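In: Next one to model:
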Amino acid sequence: MEKVLQEQCDETCEGTSNVITLKQNLIAEHTAAGLADIFKALGDPTRVKIIYTLLQNELCVHDLTVVLDMGQSAVSHQLRYLRNLWIVKRRKVGKTVFYSLDDEHIEQIFVQMLQHMKHG
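Out: Sure thing, here's the model as predicted:
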């Protein structure tokens, strides 16, 4: 492997030992897939609006439909998608289900990305 790397690299490369170490420490496939799923969820404007709204306040499905001006079925579908990825969680009070962000990690990721967008 070292010979192959040397043949393809020039003086600007990091070197074989660093590449081998990086390869050994590469993120696990299931972790990479899970992270990609979260970013894919954030790639949909409707889900971004839901997350942004829940960042500010816990809401029931009905209130989310009013805020987003969408049908209950569509909102419920998106909430189920986000819940399956542990982005949102639900809390049931009687027959009413309230949704909020699952934990502060999701909030931090979202707020950091909002700041990034405002900075650029």
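In: okay, CA-based contacts and neighbour counts for the rest of this
Out: Noted.
In: Now do the host helix or strand of Ile20: which elements does it pack against?
Out: Secondary structure assignment for Ile20, by DSSP states H and E: helix 16-24. Other elements packing on helix 16-24 under the criterion 3 or more Cα pairs under 8 Å, 6 or more residues apart in numbering; DSSP states H and E are helix 2-8.
In: For the helix it packs on, enumerate the helices and strands it packs against.
Out: Under the contact definition 3+ Cα pairs under 8 Å, 6+ apart, helix 2-8 sits against helix 16-24.
In: Kindly recompute the last result at 7 Å.
Out: Using 3 or more Cα pairs under 7 Å, 6 or more residues apart in numbering; DSSP states H and E, no helix or strand is in contact with helix 2-8.
In: ok, and what's touching it?
Out: For helix 2-8, the external contacting residues (Cα atoms under 7 Å, 6 or more residues apart in numbering) are Thr16.
In: this one next, for a side-by-side:
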Amino acid sequence: MRLKTFNLSLGAQIFKACADESRLRILSLIVLNGEMCISDLEKILDFTQAKTSRHLIYLKNSGILNSRRYNHWVFYQIKDSVEDIVKQVFQFLKRDQQLMHDQHTYQTLFTNRELAVNKLQIQEWQRATTREKVT
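Out: Modelled structure (predicted):
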């Protein structure tokens, strides 16, 4: 579902959520990569677990994020209903040095297989190869 109407209340929620640099850094990574796990965000941004959780809860309560649980990881993604407006905000910030550094750190950690996303992909591959060996 895309944003069909934009009212003052929703706008205020979104802009209040974007009024914090840490939340903008989190949102930027989620926008660029589709979804992010809390443990990955902690590593990339060098935040504590408490700080990361607090900001993710704020973003979720403001109606910007959804979450899904997979095994012991929780992944966060932008809600479809606000995706357009959030992406537009980041069009203005795409050349910010800090946000570019965060994305570079993500790519480095992803390449080195240090993120939960890679661990999940490896687990899935191992399960698939184990099933093939059994059959």
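In: and the longest helix for structure 1?
Out: helix 104-119 (DSSP state H).
In: starting at the chain centroid, how far to it?
Out: 11 Å (Cα atoms, centre = their mean, to the nearest Å).
In: tell me which residues of that helix are tucked away?
Out: Buried residues in helix 104-119 of structure 1, counting neighbours by 16 or more other Cα atoms under 10 Å, are found at Ile106, Glu107, Phe110.
In: any idea which of the residues you listed is the one closest to Leu68 of structure 1?
Out: Checking the buried residues of helix 104-119 of structure 1 against Leu68 of structure 1 by Cα to Cα gives Phe110 as the nearest, at 18.3 Å.
In: The closest one pairs with which position in structure 2?
Out: Phe110 of structure 1 maps onto Val86 in structure 2, with residues paired by TM-score structural alignment.
In: Please report how far the aligned partner of Asn84 of structure 1 in structure 2 lies from Leu10 of structure 2.
Out: By TM-score structural alignment, Asn84 of structure 1 lines up with Asn61 in structure 2. Here Asn61 of structure 2 is placed at a distance of 12 Å from Leu10 of structure 2 (Cα to Cα, to the nearest Å).
In: who touches the most centrally placed residue in structure 1 in this structure?
Out: With distances taken as Cα atoms, centre = their mean, Ile38 lies nearest the centre of structure 1, 3.0 Å away. When contacts are counted by Cα under 7 Å, 6+ apart, Ile38 of structure 1 touches Leu85.
In: Map it across to structure 2 for me.
Out: Aligning on TM-score structural alignment places Ile38 of structure 1 opposite Ile14 in structure 2.
In: which residues in structure 2 form helices?
Out: Counting by DSSP H, the helices of structure 2 are 8-17, 21-33, 38-45, 49-61, 83-93, 97-111, 116-134.
In: Looking at those helices, which is nearest to Phe75 of structure 2?
Out: Judging these by Cα to Cα, what sits closest to Phe75 of structure 2 is helix 38-45, at 6.9 Å.
In: That closest one corresponds to what range in structure 1?
Out: Helix 38-45 of structure 2 corresponds to residues 61-68 in structure 1, going by TM-score structural alignment.
In: ok, average deviation of the matching stretch from structure 2?
Out: Compared with structure 2 after the fit, stretch 61-68 of structure 1 shows a mean deviation of 0.6 Å (mean Cα distance after the TM-score superposition for structure 1).
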